[in-house]
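J.: What would the 3D arrangement of this be:
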Amino acid sequence: MADNKTHNRWLYIPWGIAAVVLLSYLMLWRYGAAEMKSAVSDWVEDQRAAGVEVSHGALKADGFPFFLRLHIEDPYIAAPETGAWRTERLTIDALPYDLNRLIFSTRTEQFVSLAGHGDWRMSAEDFRISIANDKRRDWVFAATIGGATARRDEDGATASVGSLILDLSPEETDKTILTLSVLATEAQVTAGGKNIALDKLQTVVAASEAYALADPDLWRKAGGALQIKGVFAQLEEARFAAAGTLRLDGEGRPQGDLRTEIIAPAPFVHLLGDAGVIAPEDVESAAASLTLASIAAGGKLTAPIEFKDGAAHVAGVRLTGVASGRANP
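T.: Below you'll find the model as predicted:
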């Protein structure tokens, strides 16, 4: 009889261990939820101290046991001379045992006000932004957006993107260099009777002396450079690829050369015309000249784009004047 009682007690031990583990995990989850709420409150106070207007409604945690999910009701952020953003609900996801990576997402309509660019309503099938600490690169900012559309209230201008994947972080070997990679498909902007569209855009660029990027003149004096490791664009039958390094001249304008390969350049020239980069009266002549140069080269135009003295030239064709990077006085 005593042997049976001893045997029965052993049967309870695994359940007891499981109960302790579950209780410990629940305590960890609740601790993580409290830390996330505290971090949100601290961030709000820091932003208010910096002159940014921030408000929100209730904070609610759920997702147990697999996720730690914090819902923020009615978040609103407004920065002086920059713009404002709000939505009905913003969700922050993290793992209960690792708060070093936060994923921000929303499924509700977003309202964005941009200084000088009007008020926009935006919706997306997939909208996720993440911020993570990284042992090698210090930090990583990433965004994944799919099926996004936006409309400007005052004039009905629209913008859309089929998919957008973005990654921004310091270089592992030199933290003063910021590297940005972007992959976008089916991007389109329609405004003022003009339609600007790209089937695909993929690029990797790195900016040195990133600590000075906010001030173009300081960035130039610090020796800052924009290394375009690769850019590829596709529009209908047209293809464009480029790589090279650009800097700012004494007037704050880009200077340097980009190695390029262009197939069927006319659609890109018309795109630059619609975007206001090339004067309307110069669009057709530039398209014809580059098309002839491409045909003469066997269908693929391989020539550098030279940025100098505020202008850009390729294959002897002046594309445009380039605006100064300096702020207006």
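J.: rest of the way, CA atoms for contacts and neighbours
T.: Noted.
J.: A helix includes residue 9, no?
T.: Yes - per DSSP: H, G, I helix; E, B strand; the rest coil, residue 9 lies within a helix segment.
J.: and the next element down the chain from the longest strand seen in the chain?
T.: Ranked by number of residues, the top strand in the chain under DSSP state E is strand 118-134. Sequence-wise, the next helix or strand downstream of strand 118-134 (DSSP states H and E) is strand 138-152.
J.: Residue 293 and residue 55: what is the separation?
T.: Residue 293 sits 57 Å away from residue 55, taking CA to CA, to the nearest Å as the criterion.
J.: Please apply the same query to residue 215.
T.: 30 Å.
J.: Likewise for residue 95?
T.: 26 Å.
J.: who's more crowded, the two?
T.: Using other CA atoms under 10 Å, the more surrounded residue of residue 95 and residue 55 is residue 95, with 18 against 14.
J.: this one next, for a side-by-side:
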Amino acid sequence: MNDSGASKSGCFSLPFIMFGVVGLVAALYSAYWVWMSGEIRKGAVDWVEAQRNWGSTVEYSDLSVSGYPFRFVLQADDPVMQNVLPQTRWEGETLQLIAQSWNLNHILIRIPGENDVRLPDRQEVTFYPGDKTIGSLVFKDGRLKRLGLEAPELNGEFGTGEAFELAGLSLGLAPMPDTATDLKLALSLDELSLPSAVDGAEWLGDQLDHLVVWIEVENFYPLVEGELTETEWKVDRNQIHLRRGELEMGPLKAASQASVTLDRDNNPDGTVGVHLLEPETLKSALEAEGVMTRDIETVINTLKAINSNGAFATVKVKDRKFSLPIIGTIGEY
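T.: Here you go, the predicted model:
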């Protein structure tokens, strides 16, 4: 009988022990969250002071940390950031930096509401990100390794009051999977509506319907992390590769590829592959606008002939000049 009573006593005590352990873990985790939230806020305040000491303007009306239990959400209300060089200014309604409590190296960024930006050329832009717009930063060993931005919808207006809208914006910068020292930049845009056509290229219209840019930069991370100087990077003839370029805007529908190096004056040296998808449509648009010239027509016809079998026409870029086989120089800058 005594053994049976002891067994029942043990069975009854087990749930209490388990609840006790869970309670202890929860208490320890809560203490960690409170401590870490304080460290995050202190780190933000220290960063603000450091920027101010460098001459930048950083202001906010309130700074708080929330998100318990699984996230840390650092929120600044009415944030203002202004740099001296270059002279840029951003003012928003809210800035949120979000991280999971178990991975502080991956930070999500949200800036909902109205955002006012002043660019170095003094031009002002106001934009309103959609609810699903979000940025992403990934750090490794204290250094930024990945940057991303997803903006399914975004609209705004320039300081002149002219409005613009974009849809399907995606931007990503990350190390190449097979070569961690190289950078891969991927940019895509489904649609961009401008307030008016681009000056000097009115024939393009005011609607961009498709844009894709995939770029690889050799030894980018050693360069930005100080392991290579800019001169060393150029002397080693590290290349910038445009792996995929696609553009659809008005009558211009084109694809491109490129591989170039940069000289000491940042002038490119290399080749650019060009493929016009609808050359006759492009010629008609240029003729309708009265900007077609004999030289432009010759270039388009040459590209059309080379592109006819699906090949890219190779344009040589050197000494600030563009040249095509047979034709020779087709442009300078």
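J.: What does the TM-score come to for these two?
T.: Put the two chains on top of each other and the TM-score (TM-score structural alignment, normalised by the length of the first structure) is 0.79; 313 aligned residues with a CA RMSD of 3.6 Å.
J.: Compute the number of surrounding residues for residue 156 of the second structure.
T.: 19.
J.: returning to that earlier point: tell me the buried residues in the longest strand of the first structure?
T.: Neighbour-count burial for strand 118-134 of the first structure flags 119, 120, 121, 122, 123, 124, 127, 128, 129, 130, 131, 132 (criterion: 16 or more other CA atoms under 10 Å).
J.: could these go into TSV alongside distance to residue 172 of the first structure?
T.: Conversion of the buried residues of strand 118-134 of the first structure to TSV gives the following (distance: CA to CA, whole Å):
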residue	distance to residue 172 of the first structure
119	38
120	37
121	37
122	35
123	35
124	32
127	27
128	24
129	21
130	19
131	17
132	15
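J.: wait, which of the residues you listed is closest to residue 252 of the first structure?
T.: residue 119 (29.9 Å; CA to CA).
J.: The closest one matches what in the second structure?
T.: Taking TM-score structural alignment, residue 119 of the first structure has residue 124 as its aligned residue in the second structure.
J.: For its match, give me its contacts.
T.: The contact partners of residue 124 of the second structure, taken as CA atoms under 8 Å, 6 or more residues apart in numbering, are 116, 117, 118, 158, 159.
J.: I'd like to know which of those are buried.
T.: Buried among the contacts of residue 124 of the second structure by 16+ other CA under 10 Å: 116, 117, 118, 158.
J.: and of those, the nearest to residue 295 of the second structure?
T.: Looking across those and measuring by CA to CA, the closest to residue 295 of the second structure is residue 158, at 36.0 Å.
J.: okay, now residue 200 of the first structure: neighbour count?
T.: 20.
J.: which element is it on?
T.: strand 194-207.
J.: And the helix or strand that that strand is followed by against the second structure, how far off on average?
T.: Per DSSP H and E, the first helix or strand lying C-terminal to strand 194-207 of the first structure is helix 216-221. When the second structure is overlaid, helix 216-221 of the first structure sits 6.4 Å from its aligned residues on average, using mean CA distance after the TM-score superposition for the first structure.
J.: Check what contacts helix 216-221 of the first structure and list those residues.
T.: By CA under 8 Å, 6+ apart, the list of residues contacting helix 216-221 of the first structure reads 209, 210, 212, 213, 247, 248, 249, 252, 325, 326.
J.: For the buried ones among these, write the corresponding PyMOL selection.
T.: For the buried members of the contacts of helix 216-221 of the first structure, the matching PyMOL selection, counting by 16+ other CA under 10 Å, is:
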select buried, resi 209+210+212+247+248+249+252
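J.: any chance of the contacts of helix 216-221 of the first structure in a markdown table, with distance to residue 229 of the first structure too?
T.: Below are the contacts of helix 216-221 of the first structure laid out as a markdown table (distance: CA to CA, whole Å):
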| residue | distance to residue 229 of the first structure |
| --- | --- |
| 209 | 17 |
| 210 | 16 |
| 212 | 21 |
| 213 | 18 |
| 247 | 14 |
| 248 | 18 |
| 249 | 21 |
| 252 | 22 |
| 325 | 21 |
| 326 | 25 |
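J.: just to revisit the earlier point, make CSV out of the contacts of residue 124 of the second structure and add distance to residue 233 of the second structure.
T.: As requested, those are exported to CSV (distance: CA to CA, whole Å):
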residue, distance to residue 233 of the second structure
116, 37
117, 33
118, 33
158, 38
159, 39
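J.: What strand or helix carries the closest residue to residue 161 of the first structure other than its chain neighbours?
T.: Using CA to CA, 6 or more residues apart in numbering and skipping the chain neighbours, the partner closest in space to residue 161 of the first structure is residue 187 (4.2 Å). Using DSSP H and E, residue 187 of the first structure maps to strand 178-191.
J.: by how many degrees do that strand and strand 138-152 diverge?
T.: 0 degrees (axes from the mean of the first three to the mean of the last three CA atoms, to 10 degrees).
J.: Okay, helices next: where are they in the stretch 1-150 of the first structure?
T.: 2-49 (DSSP state H, counting those that start in this stretch).
J.: let me fix that: the stretch 201-329 of the first structure
T.: 216-221, 266-274, 280-296.
J.: Of those, which is nearest residue 22 of the first structure?
T.: helix 216-221 (53.3 Å).
J.: from the middle of its chain, how far away would that closest one be?
T.: Taking CA atoms, centre = their mean, to the nearest Å, one finds helix 216-221 of the first structure lying 23 Å from the centre of the chain it belongs to.
J.: and what of stretch 225-245 of the second structure?
T.: Stretch 225-245 of the second structure sits 19 Å away from the centroid of its parent chain (CA atoms, centre = their mean).
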